[in-house]
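In: Sequence first, then the predicted structure:
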Amino acid sequence: MKDDRKLRGLYQKVIEGAASSDEQALVARWLDQLDTDEGMDEQAADEWKARSIAELQKAIKPPIPIQSRARKFVWVASAVVVLLVAVTALLIRFYNQQPTEVKTSSQVLAYTEHSTTAGQRKLLTLADGSRIWLGNVSTVRYPKDFQPGKREVFLEGQAFFEVSPDSTRPFLVHTGGLNVRVLGTSFNVKSYSDEGVQTVSVATGKVSVKPTNDGQEWMLEKGQQVSYHLATKKGVMQETDLSAALNWKDGELIFRDMSLDEIAVQLERWYGVTITIASPSVNNRQLSLSVKDEPLQAVLKMLSLAGDFRFEIRGNHVRIWK
């Protein structure tokens, strides 16, 4: 603060024409030596610029006594011009020292995010022409502009991907436990955080599937599926019923030898309800059913006949018992 007051005093003396040659030289040296940190970010640079201009304004704005001698008036005007030129030159030098903004792969990317609620599905079309059918209670996130060497998508929940071919930019899907890589194909990914198993099912082409932190890799072709168990970090590749794995995107629910527990989870997401199974004895009954655009009441009626249980719907809550 003491140095600031001294400099302001010297500014005033220079402007009023009262500064000695030594004082004028001191101000000139200060202006010449003034520099900034080359690592300063844009916000700090703006603040520095504002402070510099404010300091200059403080130095030149105080009322200047009217001088009767024209020579003194000319000298004062010249001093103001010199100060303005000096500070302007310093600002130009400062901004020339700042690194030019370059977009690199390490730069923070802007993302687009889409989510669905229970009973809701969405069809999304990406900039490259690829399409995503987003399932119930799911979220997908991807850069607004894909990077030159890859197309990355992050998924929580379920989605069916129809990928436009591009040999120079592989299409990557990241879940909480798996990395899926393709060049141009169609496949389904199911990855809910509250389930212990993640699955990838292939409809066309070939798909590479690798766990996030593991050396395993599976190459899947049409009709094949890998089920990856998060707890054991083990995966099983097998042939699958594509209609059961993929028809959800067309509004069809297909259950093939599934326990009532597993079916209840899907019904909750599909219809936006909470299901309580009050009788443990019916939890593990294996049931099969295929329905499309049916109300919950009708679906539960068909399941209850096959599973020999009773149910009650009250608002958004369903109770099942023996």
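Out: Thanks, I have it.

In: okay, CA-based contacts and neighbour counts for the rest of this
Out: Will do.

In: quick one: the most centrally placed residue in the chain and residue 11, what's the gap?
Out: Nearest residue to the geometric centre of the chain (CA atoms, centre = their mean): residue 111, 4.2 Å. Distance of residue 111 to residue 11, computed by CA to CA, to the nearest Å: 50 Å.

In: quick revisit: tally of neighbours for the residue lying closest to the residue nearest to the centre of the chain once chain neighbours are set aside?
Out: Spatial nearest neighbour of residue 111, chain neighbours left out: residue 143 (4.2 Å); criterion: CA to CA, 6 or more residues apart in numbering. By other CA atoms under 10 Å, 16 other residues sit near residue 143.

In: check contacts around residue 143.
Out: 109-112, 152-153 (CA atoms under 8 Å, 6 or more residues apart in numbering).

In: of those residues, buried ones?
Out: Buried subset of those (neighbour count, 16 or more other CA atoms under 10 Å): 152-153.

In: and of the contacts of residue 143, the nearest to residue 127?
Out: Residue 127 lies nearest to residue 112 out of the contacts of residue 143, by CA to CA, at 11.5 Å.

In: thought that closest one was touching residue 146?
Out: No. With contact defined as CA atoms under 8 Å, residue 112 does not reach residue 146; the gap is 11.0 Å.

In: Using the three-state scheme, assign the closest residue to residue 168 other than its chain neighbours.
Out: Spatial nearest neighbour of residue 168, chain neighbours left out: residue 149 (6.5 Å); criterion: CA to CA, 6+ apart. For residue 149, the assignment made with DSSP: H, G, I helix; E, B strand; the rest coil gives coil.

In: where along this protein do the helices fall?
Out: 2-16, 21-33, 42-60, 70-97, 242-246, 260-271, 296-307 (DSSP state H).

In: of all these, which lies closest to residue 180?
Out: Of those, nearest to residue 180 by CA to CA is helix 242-246, at 16.9 Å.

In: Check which helices and strands the closest one sits against.
Out: strand 197-204, strand 252-259 (3 or more CA pairs under 8 Å, 6 or more residues apart in numbering; DSSP states H and E).

In: Next up, the contacts around residue 199.
Out: By CA under 8 Å, 6+ apart, the neighbours of residue 199 are 188-191, 225-228.

In: Relative to residue 40, which of those residues is nearest.
Out: residue 191 (42.9 Å).

In: thought that closest one was touching residue 175?
Out: Yes. Judged on CA under 8 Å, residue 191 makes contact with residue 175 at a distance of 6.5 Å.

In: Overlap in contacts, these two.
Out: By CA under 8 Å, 6+ apart, the residues touching both residue 191 and residue 175 are 155-156.

In: what about versus this one:
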Amino acid sequence: MTRKMDHHLLEKYLKGDATAEERRQVEAWLEDAPEEWVDAFMAGQHGPAFPGADKAAFTERVMDRVRPRRARWLQVAAVLAGLLAAGWYLLKPDKFKPRAPEMVDIFVPANKTGAITLPDGSKVIMNAGSTLRYAKNFEGEARAVSLSGEAFFDVQPDTEKPFIIRSGGLSTRVLGTSFNISAYPGARKLTVTVLTGKVSVQDTLSHRAVTLLPSQKAVFTPESALLSAETVSHPENEIAWRQGRIIFDETPLLEVAEVLSRRYGVQIVLQGDHLAQCRFNGQFEHDSLDAILRMITRLTNTRAKRAGDTVYLSGKGCASPN
């Protein structure tokens, strides 16, 4: 039965800090240690597994110096070579370990929008309450970003390096195009709307995917894990928020409440399930929340009561949902 070895003792051994007794303990353990302990050692508390190519190269170099005199040491030498290579890897992190890319986090607070230019020249306009995260220099084989919230992307073409946005349960892949993504945490649906070019949208769990062309939208419902594509009559309405405008076109009142909650940094609560599917039409530009609520209550037969950062909508509502 293989004896368990303390990782801290192994590290002391590899660094040359072990006492004579500790060296004997390690060498005794090496006699019956399986070779997979090399990877187990690296995958424990010491970071990622040793890269295969580097591990093979270092093992070969160490084995050139380690020539056991007895057959029983052949396995020991192989394991020791791997551990020595691992030790070299640990002691030379800057040279042999993959360097973690420097990450950039951009956050836009409620009732504001923000515009940024990414390292490749792509433009991003972010809606209120949104966060974008990406590697500072777009290192790697893809231009990958993570989005929580809503943003409009105008991506620079690069056939050698696709642009990938991870947002909620969706992965959106493009080469060069313009599109809008809405993927706020807790939202009842996530959407990707294409204005120009072509976009592939994939559910990261099921790997189902849809391909979108201009004036098409992908809709993903996290609760049911359904991903579908539909045609959009007025795709420009999806990005009206860039000019500070909000457009509701036969929009369910529950969705209206979600949009306004995110935009103004409040929580709008519908008191009664019968209000959820009331439809609302309206266009607003730089209007105050109170002005919008007055319009909503007048057209949906509801009343609004505000308590701090929470707004309660109640009342009879629509006689019959449209």
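Out: Cool, the structure landed. Everything quoted here is computed from the prediction, not taken from an experiment.

In: one step back: want to try JSON lines for the helices and strands packed on helix 242-246 of structure 1, with distance to residue 22 of structure 1 as columns?
Out: Formatted as JSON lines, these follow (distance: least, CA to CA, whole Å):
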{"stretch": "strand 197-204", "distance to residue 22 of structure 1": "78"}
{"stretch": "strand 252-259", "distance to residue 22 of structure 1": "89"}
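
In: Looking at those strands, spot the one closest to residue 275 of structure 1.
Out: Taking these one by one with CA to CA, strand 252-259 is closest: 14.0 Å.

In: how close does residue 170 of structure 1 sit to residue 9 of structure 1?
Out: Taking CA to CA, one finds residue 170 of structure 1 at 65 Å from residue 9 of structure 1.

In: So between the two, which is more surrounded?
Out: When residue 170 of structure 1 and residue 9 are compared on other CA under 10 Å, the one with more neighbours turns out to be residue 170, at 18 against 14.

In: quick one, what contacts residue 170 of structure 2?
Out: Taking CA under 8 Å, 6+ apart, one finds 201-204, 220 in contact with residue 170 of structure 2.

In: let me redo that: residue 121 of structure 1
Out: So residue 121 of structure 1 contacts 133-136, 249 (CA under 8 Å, 6+ apart).

In: Strands - which of the residues you listed land there?
Out: 133-134 (DSSP state E).

In: Please identify which of the contacts of residue 121 of structure 1 is nearest to residue 71 of structure 1.
Out: Nearest to residue 71 of structure 1 among the contacts of residue 121 of structure 1, with distances taken as CA to CA, is residue 134, at 79.7 Å.

In: Pull the number of nearby residues for residue 205 of structure 2.
Out: 10.

In: any idea how far residue 234 of structure 1 is from the aligned partner of it in structure 1?
Out: The alignment partner of residue 205 of structure 2 in structure 1, by TM-score structural alignment, is residue 213. Using CA to CA, residue 213 of structure 1 is found at 12 Å from residue 234 of structure 1.

In: same deal with residue 222 of structure 1?
Out: 22 Å.

In: In structure 1, what stretch matches stretch 220-229 of structure 2?
Out: Against structure 1, stretch 220-229 of structure 2 falls on residues 228-237 (TM-score structural alignment).

In: And that stretch, end to end?
Out: Start-to-end, stretch 228-237 of structure 1 (CA to CA) is 9 Å.

In: now stretch 218-235 of structure 1
Out: 9 Å.

In: ok, residues contacting it?
Out: Residues from elsewhere that reach stretch 218-235 of structure 1 (CA under 8 Å, 6+ apart): 177, 196-210, 236-242.

In: for stretch 169-176 of structure 1, same thing?
Out: Against stretch 169-176 of structure 1 from outside (CA under 8 Å, 6+ apart): 148-156, 163, 179-184, 191, 193, 212.

In: which residue numbers in structure 2 go with it?
Out: Residue span in structure 2 matched to stretch 169-176 of structure 1, by TM-score structural alignment: 161-168.

In: And for stretch 11-27 of structure 1?
Out: Residue span in structure 2 matched to stretch 11-27 of structure 1, by TM-score structural alignment: none.

In: What are the buried residues along that stretch?
Out: For stretch 11-27 of structure 1, a neighbour-count test (16+ other CA under 10 Å) marks 11-17, 19, 23-24, 27 as buried.

In: List the contacts of residue 211 of structure 1.
Out: Taking CA under 8 Å, 6+ apart, one finds 177-179, 217 in contact with residue 211 of structure 1.

In: how about a cut-off of 7 Å?
Out: Counting by CA atoms under 7 Å, 6 or more residues apart in numbering, residue 211 of structure 1 touches 177-179.

In: Among those, which ones are in strands?
Out: 178-179.

In: Could you export the contacts of residue 211 of structure 1 as JSON lines, including distance to residue 43 of structure 1?
Out: What follows is the contacts of residue 211 of structure 1, written out as JSON lines (distance: CA to CA, whole Å):
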{"residue": "177", "distance to residue 43 of structure 1": "39"}
{"residue": "178", "distance to residue 43 of structure 1": "39"}
{"residue": "179", "distance to residue 43 of structure 1": "38"}
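
In: which one of the contacts of residue 211 of structure 1 sits closest to residue 262 of structure 1?
Out: Using CA to CA, those come closest to residue 262 of structure 1 at residue 177, 20.5 Å.

In: shouldn't that closest one be in contact with residue 214?
Out: No. The criterion here is CA atoms under 7 Å, and residue 177 of structure 1 misses it with residue 214 at 9.7 Å.

In: Kindly compare burial across the helices and strands packed on helix 242-246 of structure 1 and name the winner.
Out: Greatest average neighbour count among these goes to strand 197-204 (a mean of 23), per mean count of other CA atoms under 10 Å.
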